[in-house]
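Peer 1: Next input, structure requested:
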Amino acid sequence: MGWFNAMCTSVARLDGKTAVITGCNTGIGKVTVQDFFERGARVIMACRNREKATQAAEEIKQATASKSNLGEIIVEELDLMSLKSVRSCAEKILAREKRIDLLINNAGVMTCPYGKTEDGFEIQFGTNHLGHFLLTLLLLPRICQSTPARIVNVSSVAHERGTMNFDDLNWEKTKYNPIKAYGQSKLANILFTKELDRRLKEAGVSGVNVYSLHPGVINTELSRHVGDTFGKAMGWIYDNVIGCFIKSAVEGAQTTIYCAVDEKCARESGLYYAECAVKTPKKNALNMDDASKLWDESLKLVDLPLDYNPFK
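Peer 2: Have a look, this model is predicted:
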């Protein structure tokens, strides 16, 4: 259990609402699925491993079998390390869903050894930012038709150790540092949130709110690469010592849930949260020039034209 854990106290229902959640067969994503399901939402679990996601969905249904007014759970395959998979997933969702009220960009990898995605991006930047960037833009027209709607980007306090190295976003020239690479990807989540909010307002789109957040340090599978990257000793310390003082998945999901459903932040957008409250991120995360540049660079990397308009 963590030292301090704010809880989302909203009892808002999500009946008739459709939510898309990425990377949610374990950890805070799975907790978020169950929360929305209990609130009556139609929840699309967008996960890389369909079998594990299906099993997680069954576990959620079994855990809530005694409850009433539940929603629906649908599993959709999504591999954020493949832009082809992102496009395929978005196409299937758009073909089937008449509305998308909530998009929770939750999936992520942390401090993993150097590697590249299917499209040649550094794994953490490609998965944590670019995959979600493309998915969001592809789904955005439907989201804009489903107002009031919310987009929640799960970032991290690790953004404070990140800088946007626009000359080498994919660590091809710079000596790879897994912590700094993770920090860059989490900084990108916040900058994307701020730029998306700015562009929504500039396009005259009302009723679509965007949030970024730090969920806390959580004892989930996200930390599975700690031992691989920093050695078995550090992995053991993380699992057996640090793990005693960090959050459970239920505790870690609360700020995500808060940003998605709470009435108090219904008119807030483009802000950063922790412990179910607005917080001020690092100065680098407030740099709107970087936010705009990241948007343009991301469009190029995911092969969308610079004049691409997702706000129609």
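
Peer 1: okay, CA-based contacts and neighbour counts for the rest of this
Peer 2: Fine.

Peer 1: Residue 252 versus residue 279, what's the distance?
Peer 2: The gap separating residue 279 from residue 252 is 16 Å, by C-alpha to C-alpha, to the nearest Å.

Peer 1: here's the other one to compare against:
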Amino acid sequence: MSWVWTDVFCHPLWALSTVILGFVLRSQRRGPWNPRACSVQLKGKTAIVTGANTGIGKFIALDFARRGARVIMACRSESRGSAALQEIRKLSGNANVHLRMLDTSSLGSVRAFAEGILREEKELHILVNNAGVSGLPREVTSDGIEVSFATNHVGPFLLTKLLLDLLKRSAPARIVNISSMNHWKGKVDFSHYKGDNLSYTMDTVYNHTKLHNVLCTNELGRRLQGTGVTANSVHPGVVMTGVMRHYNFLVRFFFNLVGIFFFKSSEEGSFSPIYCAVAQETEGISGKYFDSDCSLVLPAPLARDAALAVKDFEFCERLTSKL
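Peer 2: Okay, the predicted model is just below:
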């Protein structure tokens, strides 16, 4: 059961504050927000972007590099990551961009990556959890977690937890979790984490993971109050990226055909995550959800369930502490 009596009182206030903040941010922007028009510099700052070798993540890393940040590209493929690294260094003129191996589907890989960061980095100011998959067939990882849940949610959840103290010591700092408007179609069933009771029709599993992203980000934002670290989730838009590569040929063909006319490019899809990560207008905002227009909006009703968010967060804490 996802609704409790206390939510009847807390949700209207939460919703009202989101609407008010949304109007304030819209009034400050004066038209579509574009990172190239944002003068914020990140010299002396350190940023991590997962899944940074392609698509949205690559453009986020490039933007941070152009702003002078020390950028750590967390990638699963060393060959693709190395190619993207050289391209970003060349386009940005910033040599302080580095590649580290990370597979968010493996909790062992997440822990090894985090250990390296804590050993090598004195500060961390931005963490963008971008890596994700869609359309994978049913598989349970060696950790006993359904592979899409591991990649899209449990791995990023653990990574954030392991780096949280470093982020707090580096405050002000920001955490940006890439979710999707598809979270509106997601459901919460904790047996899903183990790969049980799941339907693998189209993007159904992906939708569930994106709902968990928003729920746990909301709860993380609440827990981080007063620390100087913010956490928000964001929908980058319907974007032409490689996320569809696991679907069959006909689905990919239709997606790409329609996408030519209606979908965003990967660069355009990076705008809203960059907005959350660097814009002065979003400073201090936490536990909220932004859409692809860089607007603060209300997520799905289920994602606004504070009691469910606590339950989900605590479940993930227990799950990752045992593995």
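
Peer 1: In terms of neighbours, single out the busier of residue 279 and residue 252 of the first structure.
Peer 2: Between residue 279 of the first structure and residue 252, counted using other C-alpha atoms under 10 Å, the more crowded position is residue 252 (30 against 13).

Peer 1: isn't that one right up against residue 217?
Peer 2: Yes: with contacts counted by C-alpha atoms under 8 Å, residue 252 of the first structure reaches residue 217, the gap being 7.5 Å.

Peer 1: Grab the longest helix from the first structure for me.
Peer 2: Across the first structure, the longest stretch assigned as helix under DSSP state H is helix 178-202.

Peer 1: chain center to that helix, what's the gap?
Peer 2: Distance, stretch centre to chain centre, for helix 178-202 of the first structure: 11 Å (C-alpha atoms, centre = their mean, to the nearest Å).

Peer 1: ok, and what's touching the helix or strand that that helix is followed by?
Peer 2: Going down the chain from helix 178-202 of the first structure, the next helix or strand is strand 208-214, by DSSP states H and E. Contacting residues not belonging to strand 208-214 of the first structure are listed as 143-144, 147-157, 189-190, 193-194, 196-197, 200, 255-256, 259, 266-275 [C-alpha atoms under 8 Å, 6 or more residues apart in numbering].

Peer 1: what range in the second structure does strand 208-214 of the first structure sit on?
Peer 2: The alignment of strand 208-214 of the first structure onto the second structure (TM-score structural alignment) spans residues 229-235.

Peer 1: longest single helix anywhere in the second structure?
Peer 2: Secondary structure of the second structure per DSSP H: the longest helix is helix 5-29.

Peer 1: Now do the same for residue 47 of the first structure: its match in the second structure.
Peer 2: In the second structure, residue 47 of the first structure lands on residue 75 (TM-score structural alignment).

Peer 1: can you pull out the strands in the stretch 101-250 of the first structure?
Peer 2: Secondary structure of the stretch 101-250 of the first structure (DSSP state E, counting those that start in this stretch): strands at 102-105, 149-154, 208-214.

Peer 1: Out of the ones you listed, flag the one nearest residue 302 of the first structure.
Peer 2: Of all these, it is strand 102-105 that lies closest to residue 302 of the first structure, at 16.9 Å by C-alpha to C-alpha.

Peer 1: How far off centre is the closest one?
Peer 2: Put simply, strand 102-105 of the first structure sits 7 Å off its chain's centre (C-alpha atoms, centre = their mean).

Peer 1: With the second structure overlaid, report how far it is off on average.
Peer 2: When the second structure is overlaid, strand 102-105 of the first structure sits 0.3 Å from its aligned residues on average, using mean C-alpha distance after the TM-score superposition for the first structure.
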